[in-house]
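fold the following for me, if possible:
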Amino acid sequence: MRHLGIKRLPSSFHIQRTINNIRKFNNSSASKIIDEKFKLIFNKEINDALIKQKPIIALESTIICHGMPYPQNLDTALEVERIVRQNGSAPATIAILNGRIHVGLESKDLEKLAKMGKSVKKCSRRDLALAVSQGLTGATTVAGTMAIAHMAGIKVFVTGGIGGVHRDAETTMDISADLTELGRTPVAVICAGVKSILDIEKTLEYLETQGVLVSTFVENRNGNGDDDFEFPAFFTRKSGFKSPSSLKTIKECASLIYYNSLLNLQSGLVIAVPIPEKNAADAELIQVAIENALMAARNIGVSGKEVTPFLLKRVNEQTQGASLKANIALVKNNAIIGSQIAKCLAEDFNCSHENRENYIDTHHPINDMKQEQPTQQNKLVVIGGIAVDIVSTLDPKFKDYHRTSSPGKIRFSLGGVGRNIAEAASRIGVSPLFISSIGRDIPGTWLLNKMKEIGMATEGLQILDEKPTGVYNAVHDPYGDLLYAVADMDFDNISGDLISEAIKKNKPNLVCFDGNVSTTCITSIIETCQALQIPVFFEPTSVPKSKKIVMHFRSLLPTNIIRYTSPNKLELAALHNEAEALGLFDYEAYSQDLTDVEKVIGKSNEKLSLLNEEIFFQSARLLPYIPNIIVTLGNQGALLVQSLADPPLIRDESKFRGNNFEIIVPKRVREDGRGGGAIRFRYFEPTVVENEEVVNVTGAGDSFAGALAAGLSYYGDKPIDDLIDGAQKAAALTLQSHETVSEKITPKLLAL
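You can find the predicted model right below:
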């Protein structure tokens, strides 16, 4: 972990301990996450899908307990879950087991519900609190399932058919709660329409009143004829009534869901999928059976919530099982279509189901800054370390800290060089794809949730079962300066193939990686970016880790694909010395240019006394491999060293304005015609921290790199001087923050 020192005015020191956020995970396990507020329990498959941002499909449980007899209900439930997985989504069957709401069931739970059948309480929205408070087992209806799916942030729900307005509702007032739930809960329901035992015309009218868009999915149809708008009637493909609209592709369905959320309409959607023709029951046979069943229900006094299961059972008996077969077939077909829609929603519209507010720009803490500067999604890819930072700061009242327990303050915060860079870039307004790995453990869960809270994308994180999450444990003196630290981190498991695939898919303007990644990953980054001509920013991270890049130097010469690096003085020396040991400076072509640098630096030495001359020579020798080197000098500021192909008009060899200076040394044209251009040195005074405490140096250097990378990915390198000024301000803000990246960093820092 690196930090950037900034010149500061004397101030008192103060830091507060905040560890409560991590304590709430003490009772969680690797297989489930429990949200006590809503009593939601996710099984391992759904928990993994949430972490990895895999698409999820909500499934109801009433169809298991009240919709079909055993064992067809169990066979259908298991087969529907298999179909959902086969089509790229995770099945989240929802039910209440002994008073606990489960999102995702194990096979044994499905079997238990299937065998219990109608003895299980049917739970609509109104019944949820009762079932939870009394410890009941309940099967959720369409309305109950929608409400819980929305709590869990799941956007797509697959069922057989929705409830509706019952026949004779004008006298009985019997209207399904499914319809009012659709009017207030933004979940898309993929179904086969409304059961033909209901009043379909009045149901469509009621949905219109509730502000619910109804569309019929007519895949592979051509034209916009009347058939395209025909609303299906569950067992049959046509009802005789039109839908307000039709959708012809999976992507159109996903787009509809996306924009319904983006507009924050807070109402659901009905995407009606007609039953496949080969499985459609005979319409006339079904209609006769329905009329007979309705008459029987009236004669024996069946009413209320018992009507629907009675009618379905009687219709199945009169059709000799044809209606049950059709029911099973349409549910499976809906599962196929729904899973494909959820997958498209996640992949093509970059929608994260785990936090529904992330769909809506006005609720996104990072995107709140869009009015100041446009956000570029994934135009920057950051690869590197992520960790929990534990920072201990010694109490200034005590002097002897050696080999004893010492008073002080302890703080937990988000950390890791790559993660810090990604957060700083996010706060600048360039939303990066961050690639790293965490363990399936308490620190990993905490990091994941905290990143989501501040609006950072997490789809690039790999969740590893066999490796722990990284931890960085630092001890600071009473004034916030680092004394020593222990870094327990291993990022060798980040997949080079994953990195290469992500770069190819996103085609960013810039790729930034830190020294935590393995040499295998570095090779993947360089090779992929060379093939696509994407410039790369290398953040050295530490003295030992900075050397990893040197073995790749020879491959960099033809393209200079690593365009930028930001070492501190020690890391610069390590890069230089490692390259020298490998014989990378054994060439004559550059020696004359270095002689000219020495003359200019020697001539100006009195004015450059604040800097070590070695910084100039070491940087200049590395320029053939990395043409833009930004040396961070702690509380002395920063030095930009560049290799210019087309130098500006040079009137003087050097320009001094106070302590700031710019030196341009022309490169000589050699006998072979190569060379030319210039070497440019530009010094930046430090940003002065005034009237604010410096409370934490950890993360300041990462904030500098993140702001600079964000600016380079957005603007390119032409305004790099201004970007460095802004990056220094970002570092100064972080020095004044208890967090590893200051929450005060905004796009205004780089608004040129």
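
every contact and neighbour count from this point should use C-alpha atoms.
Noted.

longest helix in this structure, please.
If you go by DSSP state H, the chain has its longest helix at helix 322-348.

what's the first helix or strand after it?
strand 380-383 (DSSP states H and E).

from the contact counts, what lies against that next one?
helix 417-428, strand 433-439, strand 510-514, helix 700-715 (3 or more CA pairs under 8 Å, 6 or more residues apart in numbering; DSSP states H and E).

make it 7 Å
helix 417-428, strand 433-439, strand 510-514 (3 or more CA pairs under 7 Å, 6 or more residues apart in numbering; DSSP states H and E).

relative to residue 450, which of these is closest?
Closest approach to residue 450 among those (CA to CA): helix 417-428, 11.5 Å.

okay, the angle between that closest one and strand 510-514?
Interaxial angle of helix 417-428 relative to strand 510-514 (axes from the mean of the first three to the mean of the last three CA atoms, to 10 degrees): 140 degrees.

what is helix 417-428 packed up against?
Looks like helix 417-428 contacts strand 380-383, strand 510-514, helix 700-715 (3+ CA pairs under 7 Å, 6+ apart).

enumerate the positions of stretch 257-273 that are buried.
In terms of neighbour count (16 or more other CA atoms under 10 Å), stretch 257-273 has its buried residues at 257-258, 260-262, 266-273.

mind picking the two most distant members of those residues?
262 and 273, at 23.8 Å, using CA to CA across the buried residues of stretch 257-273.

tally up the residues packed near the nearest residue to residue 303 once chain neighbours are set aside, please.
Nearest non-adjacent residue to residue 303, counting by CA to CA, 6 or more residues apart in numbering: residue 297, 7.6 Å away. Residue 297 has 18 neighbours, counted by other CA atoms under 10 Å.

distance check, residue 682 against residue 246.
As judged by CA to CA, to the nearest Å, residue 682 and residue 246 stand 61 Å apart.

of those two, which one has the most company?
Using other CA under 10 Å, the more surrounded residue of residue 682 and residue 246 is residue 246, with 23 against 18.

now the helices and strands packed on helix 417-428 in JSON lines, with distance to residue 532 and mean neighbour count?
Compiled in JSON lines, those are given as follows (distance: least, CA to CA, whole Å; neighbours: other CA atoms under 10 Å):
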{"stretch": "strand 380-383", "distance to residue 532": "14", "mean neighbour count": "30"}
{"stretch": "strand 510-514", "distance to residue 532": "11", "mean neighbour count": "26"}
{"stretch": "helix 700-715", "distance to residue 532": "15", "mean neighbour count": "30"}
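
before we compare anything, build this one as well:
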Amino acid sequence: MSEPIVVSGPVREALAERRPVVALESTIFTHGLTRPRNVAVALAAEQQLRDAGAVPATVGVVDGVPTVGLSEEQIVTLGDAESEVVKVGIRDLPMAALKRTHGGTTVAATAFLAHHVGIGVFATGGLGGVHRGAATTFDESADIVALASIPILVVSAGVKSVLDVPATLERFETLGVVVAGYRTARFPGFYVRDSGCVVDDITSPEDAAALARARDALGLRSAVVVGNPVDASAQVDPELHDRVLVEAEREAAGSGLRGKSLTPFLLEHMHRATDGRTLETNIAAYQGNVALGAAIARALVS
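Model prediction:
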């Protein structure tokens, strides 16, 4: 019987030797970025971690097998327009195994698989959260529930700004997810530095590592979410952001969109309406999170 989860040799060795390892999700390049730039960004993130003294562990599903530590060839395959690749959350892992499909793992599935093999730090772009209008639709990302039950540290640029950020932070509070802003008391808004929501702040990678250790010492089983704002020079102009988001929501409502199709529609509309600026911001935020993730992973093993 084959192993249910494959861990690459470099990742397995680094974990055994207590060297810093950082998990990376695959949906950011299978579904979030345009081709062929998606693969270039994914491979650059891995090299960025190596240059910072950490071992990259990109997580994905190859022929139905969850894999922690994708090879360059596997990343290219999952990012290829000719490959059929589905988006895989936690609940989708058994079906992907049954059908032997390729899959890009979401934040939830990446956190689950990374923690399962012993990785403590995960760097991503933006988190899923509560959708606008969820009071009637009950529509919220599986990321929320996953982070409430998986003790991993996640570095992100906040919750995707097309979602209901205040409601998402309320859900995190209810579910016991620890949230901190990195060198800011304002939770970042993904495309913009400030979502308008106040959080506790930390000032160093060592603070983040200490926060994770305190959680573990107390026996808590939830994630630590570190919100890392995108550089000011890379954020979308806040006024432009708010205007195009309103336009996107109006167009989505007129089309009757909801469920899984809504967030991709809103993100694509903002990409077009900002002449591609949101894509550049997304990449800049991801690179910043990867850098911080490496620093926190080093602090955790020191």
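
the residue nearest to residue 303 of structure 1 corresponds to which position in structure 2?
Applying TM-score structural alignment, one finds that residue 297 of structure 1 aligns to residue 252 in structure 2.

may I see the buried residues of the helix or strand hosting its match?
Assessed by DSSP H and E, residue 252 of structure 2 sits inside helix 238-255. The neighbour-count check on helix 238-255 of structure 2 (16+ other CA under 10 Å) flags 241-242, 244-245, 248-249, 252 as buried.

the counterpart of residue 69 of structure 2 in structure 1: neighbour count?
Taking TM-score structural alignment, the alignment pairs residue 69 of structure 2 with residue 104 from structure 1. Residue 104 of structure 1 is flanked by 25 other residues according to other CA under 10 Å.

surely residue 104 of structure 1 is in contact with residue 46?
Yes: taking contacts as CA atoms under 7 Å, residue 104 of structure 1 lies within contact range of residue 46: 6.1 Å.

which neighbours do the two have in common?
Counting by CA atoms under 7 Å, 6 or more residues apart in numbering, the shared contacts of residue 104 of structure 1 and residue 46 are residue 92.

ranges for the strands of the stretch 1-150 of structure 2?
Ranges of strands in the stretch 1-150 of structure 2, per DSSP state E, counting those that start in this stretch, are 6-7, 21-24, 55-62, 65-68, 85-88, 102-105, 121-123.

the fourth one vs structure 1, average offset?
Yep, that's strand 65-68 of structure 2 we're talking about. In the superposition against structure 1, strand 65-68 of structure 2 averages 0.7 Å from its aligned positions (mean CA distance after the TM-score superposition for structure 1).

name the residues that touch that strand?
Counting by CA under 7 Å, 6+ apart, 4-8, 57-61, 97, 114 sit against strand 65-68 of structure 2.

one more time with 6 Å
With contact meaning CA atoms under 6 Å, 6 or more residues apart in numbering, strand 65-68 of structure 2 is reached by 5-7, 57, 59-61.

which one of the residues you listed is nearest to residue 104 of structure 2?
Nearest to residue 104 of structure 2 among the contacts of strand 65-68 of structure 2 is residue 60, at 5.3 Å by CA to CA.

residue 250 of structure 2 versus the residue nearest the centre of structure 2, what's the distance?
For structure 2, the residue nearest the mean C-alpha position is residue 124 (3.2 Å; CA atoms, centre = their mean). Using CA to CA, residue 124 of structure 2 is found at 29 Å from residue 250 of structure 2.

please apply the same query to residue 101 of structure 2.
Applying CA to CA to residue 101 of structure 2 and residue 250 of structure 2 gives a distance of 36 Å.

count of neighbours near the equivalent of residue 156 of structure 1 over in structure 2?
Residue correspondence to structure 2 (TM-score structural alignment): residue 156 of structure 1 is matched to residue 121. Neighbourhood size, residue 121 of structure 2 [other CA under 10 Å]: 28.

what do you get for residue 292 of structure 2?
23.

what ranges do the helices span in the stretch 151-300 of structure 2?
Secondary structure of the stretch 151-300 of structure 2 (DSSP state H, counting those that start in this stretch): helices at 165-175, 205-218, 238-255, 262-273, 277-301.

JSON lines for the ones you listed, including distance to residue 232 of structure 2?
Output for the helices of the stretch 151-300 of structure 2, formatted as JSON lines (distance: least, CA to CA, whole Å):
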{"stretch": "helix 165-175", "distance to residue 232 of structure 2": "20"}
{"stretch": "helix 205-218", "distance to residue 232 of structure 2": "20"}
{"stretch": "helix 238-255", "distance to residue 232 of structure 2": "11"}
{"stretch": "helix 262-273", "distance to residue 232 of structure 2": "19"}
{"stretch": "helix 277-301", "distance to residue 232 of structure 2": "10"}
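
list the contacts of the match of residue 156 of structure 1.
With CA under 6 Å, 6+ apart as the criterion, the residues that contact residue 121 of structure 2 are 22, 153.

gap between it and residue 2 of structure 2?
Residue 121 of structure 2 is 27 Å from residue 2 of structure 2, by CA to CA.

again, but for residue 49 of structure 2
Counting by CA to CA, the gap from residue 49 of structure 2 to residue 2 of structure 2 is 30 Å.
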